[in-house]
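Peer 1: 3D model of this:
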Amino acid sequence: METTGDDEGNELKVKQGEPILVPPAEETPRVPYFLSNLDQNVAVIIKTIFCFKSKDEGNERAAKVIKDALAKVLVHYYPLAGRLTISAEGKLMVDCTGEGVLFVEAEADCNMADVGDIDKPESATLDKLIYNVRGAKNIMEMPLLVVQVTNFRCGGFVLGRAMNHCMFDGIAAVEFVKSWSEIAQNLPLSVTPFLDRTILRSRTPPLVEFPHREFLDITDISDTATIYKHHPMLYRSFCFDLERLDRLKRLAIEESFVSKCTSFEALSGFVWQARTRALGLRPKQQTKLLFAIDGRARFNPPLPRSYFGNGMVLANSLATAEELTKNSVGFAVKKVQEANRMVTDSYMRSAIDYFEMTRSRPSLTGTLLLSTWSRLPFHTINFGWEEPVHHGPVTMPEKDVVLFTSHGKERNGIMVMMGLPDSAMAIFEQLVEEI
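Peer 2: This is a model prediction of the structure:
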């Protein structure tokens, strides 16, 4: 058993059992599994937690129920039991070896309420609720899914997951966990996953019809690299309730850049503008906004609702720091709306073909990448211990990424999770207070 303490002085200690591999409960195909070009650029580990209160019988059975259900759900999602490899084309693919998912049971020495601020990402405390694979030199040597169930003295437990994003986007991840939880309750699967990702193969020959500025390399004339190097990173969560979101939307339409906007558009424009101000970018510094759009319904024909993979495409917009900071927030909101409208079937097919021809990766220099989790119904997941009292990310994928998650009992508020150098964070916090 390994004991992990907290360098920040928190009393939380977690004893992790020996990790085991959980293979599919039945024999599954041992075949190469194709990953589309939309999967290729997102091979990063996403860490999340679900916190469950105890029922009358406590959490004694939680780990076994979740582990047994995992083995059964892997029969339907068998590529997750394989390992990443490189295809003859030099791209990522999955070798369906059936090895299994890494599973760890752990014990915490306190009540779940003692964990502290679970809305703060990049916490050394929260990281103890996710098993970190030892000995893996790179992402190719890591299992595609790692699961840790941590039992607390109060009878509650936390389900921690580390998933490779190349296997699914948020929508597919919800479907997977929902299927997993249904099996845990001895229910039939409400959705059967559609596993064939070859429907998103590039065209022959590839046809690039649009400028794909999501891959544009921006010159850092503001030398933000030095700011990040010499100032410690701070991670904060900001709550935007309905009242504050309504004020933002009113601000966005005041100077007639837009006549109406959604909460997402208003908040995206504000965060882009405020972050630019906080970092003190030079007026002529070009900045790029990227945000993921679900392409499932925008493809022609649409992707199956149960598509298992990444159906997200990056919308993009460019503006100079001067344009963003001299204009009202409505200017940035208009740019967000224009980027959203740009994503059509033709655009998405062009993006797939662009990667096929260039093997480019989106550059994050001078970039803000928004990832929206606020519409994902993770809060409805029920393994038999009722819905989670909390769920959310443990780490930020990159320093340039900002996460939107749902907030409040009615889930109509939005929590903004982000990191900035301490000097910039103080300014950003002030700009939020002024709304």
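
Peer 1: From now on I want contacts and neighbour counts done on CA atoms only, so please keep to that.
Peer 2: Will do.

Peer 1: what helix or strand is residue 159 on?
Peer 2: Here residue 159, judged by DSSP states H and E, is contained in strand 157-164.

Peer 1: which other residues reach that strand?
Peer 2: Contact partners of strand 157-164, identified using Cα atoms under 8 Å, 6 or more residues apart in numbering, comprise 43-54, 59, 62, 112, 129-131, 144-151.

Peer 1: one more to line up against the first:
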Amino acid sequence: MSVTIKETLYVKPSRPTKHVQIALSNCDIIVSTIYVGPIYFFKNVLKKDNFMNIQKLLASLGDVLNDYYPLAGTLKSAFDGRPIIDCNDRGVQFIVAECSGITINQLEEKNWEHAAIPHGLRQKENIRTEINPILFTIQHTTFVDGSIALGFAIHHHIMDGYGLFTFIKNWGRRARLEQIDPPIHDRNLLKANGNHSTYVPYEYFVMKPTEIIYPHGPTNKSLTTKIFRFCQDDLKRLHDYYSAGIPNGSWISTNDALVAHFWRTMTRARNINLNTEVFCSISLNGRDRLNPPIPKSYYGNVVL
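Peer 2: Here you go, the predicted structure:
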């Protein structure tokens, strides 16, 4: 059940692009210095040979990078120390791999338990030790039955989750020779003017910052993973329980109830002092929450 890397390619835009430098916004800089991204599994139901043809994927990737050309660049520091994207057409890393000894059906039979999923379906660059890190890595892994896993790893300073999913959808559209809405690269849309507000709404508060440590590499602590499944009746029961006592005119979503349940359970499990003040924060897409709103095609982080 091991993943073997067969080839590592660098895909550049299919035509020369703008060699410019793009300064990161404040929203880009405050996110964690990590790589993030999903793994998609595609089942070869019809047992086709050459399922999800690599050459077609590479050609369409080079095509869509003409619009998303900053992804083919590198991350550097400007003279003032502020991170910038150097759009130099270095290329997106595309890894071709194989996974022996397992099929998609076997993963389904094991209910996609974490322990059953092969390790190494998505690359995680160690950006702390790399001077000019690769911004974007895509891994194409073929299983024994011809099914495919596509793993994505994007430098979080470059793009948020909404932007990544939009890129993936646009890549698919370009593969089908369809038109896309070009991304907006002007990060000055989120440039602060330096004049802070004189009024702070009551729902906002100032919290003393605490150090957040994101482990990169081996740790002495062993981790146990488990998948919890909530049916519709379970979710309704949680929603009714956490909705009790809410004033008329107010409401919570099912997701709010589920997050509250997990947060209470995790807080109890940590066995911390009962007088300790704890906070649960949720990241959200701020494109349509700002005034004026940021266009949905904005390429970058708009995480609030």
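
Peer 1: Give me the TM-score for these two chains.
Peer 2: The TM-score (TM-score structural alignment, normalised by the length of structure 2) is 0.85; 290 aligned residues with a Cα RMSD of 2.7 Å.

Peer 1: Buried ones from the contacts of strand 157-164 of structure 1, can you make that a PyMOL selection?
Peer 2: A single PyMOL command is used to select the members of those judged buried by 16 or more other Cα atoms under 10 Å:
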select buried, resi 43+45+46+47+48+49+50+51+52+53+54+59+62+112+129+130+131+144+145+146+147+148+149+150+151
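
Peer 1: coming back round to it: elements contacting the following helix or strand past the strand holding residue 159 of structure 1?
Peer 2: Using DSSP H and E, the next helix or strand after strand 157-164 of structure 1 towards the C-terminus is helix 170-184. Here helix 170-184 of structure 1 is seen to pack against helix 62-76 when contacts are counted using 3 or more Cα pairs under 8 Å, 6 or more residues apart in numbering; DSSP states H and E.

Peer 1: and the helix it packs on, which stretch of structure 2?
Peer 2: Per the alignment by TM-score structural alignment, helix 62-76 of structure 1 matches residues 53-67 in structure 2.

Peer 1: Could you give the separation of that stretch from the chain centroid?
Peer 2: Between the centre of stretch 53-67 of structure 2 and the centre of its chain there are 20 Å (Cα atoms, centre = their mean, to the nearest Å).

Peer 1: Buried residues, that stretch. List them.
Peer 2: Within stretch 53-67 of structure 2, the residues that count as buried by 16+ other Cα under 10 Å are 57, 58, 59, 60, 61, 62, 63, 64, 65, 66, 67.

Peer 1: Now that we have those residues, can you turn them into TSV and tack on distance to residue 185 of structure 2?
Peer 2: As requested, the buried residues of stretch 53-67 of structure 2 are exported to TSV (distance: Cα to Cα, whole Å):
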residue	distance to residue 185 of structure 2
57	24
58	23
59	23
60	21
61	18
62	18
63	17
64	14
65	13
66	13
67	10
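
Peer 1: Show me which of the residues you listed is closest to residue 27 of structure 2.
Peer 2: residue 67 (21.7 Å; Cα to Cα).

Peer 1: for the nearest residue to that closest one once chain neighbours are set aside, helix, strand, or coil?
Peer 2: Nearest residue to residue 67 of structure 2, sequence neighbours excluded (Cα to Cα, 6 or more residues apart in numbering): residue 182, at 6.2 Å. Here residue 182 of structure 2 takes the coil state, with states given by DSSP: H, G, I helix; E, B strand; the rest coil.

Peer 1: residues near residue 182 of structure 2, how many?
Peer 2: The number of residues packed near residue 182 of structure 2 is 14, by other Cα atoms under 10 Å.

Peer 1: which residue in structure 1 lines up with it?
Peer 2: Residue 182 of structure 2 maps onto residue 192 in structure 1, by TM-score structural alignment.

Peer 1: Which of the helices or strands spans the aligned partner of residue 244 of structure 1 in structure 2?
Peer 2: Alignment note: residue 244 of structure 1 maps to residue 234 in structure 2; criterion TM-score structural alignment. For residue 234 of structure 2, the enclosing helix or strand under DSSP H and E is helix 232-243.

Peer 1: mean deviation of that helix from structure 1?
Peer 2: Here the mean offset of helix 232-243 of structure 2 against structure 1 after fitting is 1.2 Å, by mean Cα distance after the TM-score superposition for structure 1.

Peer 1: next helix or strand past that helix?
Peer 2: That would be, after helix 232-243 of structure 2 and using DSSP H and E, helix 254-269.

Peer 1: Which stretch of structure 1 lines up against that next one?
Peer 2: So helix 254-269 of structure 2 is aligned with residues 263-278, judged by TM-score structural alignment.

Peer 1: can you give me the helices in structure 1?
Peer 2: For structure 1, applying DSSP state H gives helices covering 37-40, 62-76, 124-127, 170-184, 224-230, 242-253, 263-279, 321-326, 329-342, 345-358, 422-433.

Peer 1: superposed on structure 2, where does the longest one end up, distance-wise?
Peer 2: Right, the one you point to is helix 263-279 of structure 1. By mean Cα distance after the TM-score superposition for structure 1, the fitted helix 263-279 of structure 1 averages 1.2 Å away from its aligned residues in structure 2.

Peer 1: Most remote residue from the middle of structure 2, which is it?
Peer 2: Distance from the C-alpha centroid of structure 2 peaks at residue 248, with 36.9 Å (Cα atoms, centre = their mean).

Peer 1: show me what contacts residue 22 of structure 1?
Peer 2: Contacts of residue 22 of structure 1 by Cα under 8 Å, 6+ apart are 67, 70, 71, 99, 100, 101, 102, 103.

Peer 1: and if we set it to 6 Å?
Peer 2: By Cα atoms under 6 Å, 6 or more residues apart in numbering, the contact set of residue 22 of structure 1 is 71, 100, 101.

Peer 1: got a list of what the first one touches?
Peer 2: Counting by Cα under 6 Å, 6+ apart, residue 71 of structure 1 touches 22, 23, 24, 25.

Peer 1: What does the last one correspond to in structure 2?
Peer 2: Using TM-score structural alignment as the criterion, residue 25 of structure 1 maps onto residue 14 of structure 2.

Peer 1: how far away is that match from residue 176 of structure 2?
Peer 2: As judged by Cα to Cα, to the nearest Å, residue 14 of structure 2 and residue 176 of structure 2 stand 16 Å apart.

Peer 1: Which of those two has more residues huddled nearby?
Peer 2: Shown here are residue 14 of structure 2 and residue 176; by other Cα under 10 Å, residue 14 has more neighbours (16 against 10).

Peer 1: ok, residue 48 of structure 1 to residue 333 of structure 1 distance?
Peer 2: Counting by Cα to Cα - residue 48 of structure 1 and residue 333 of structure 1 are separated by 30 Å.
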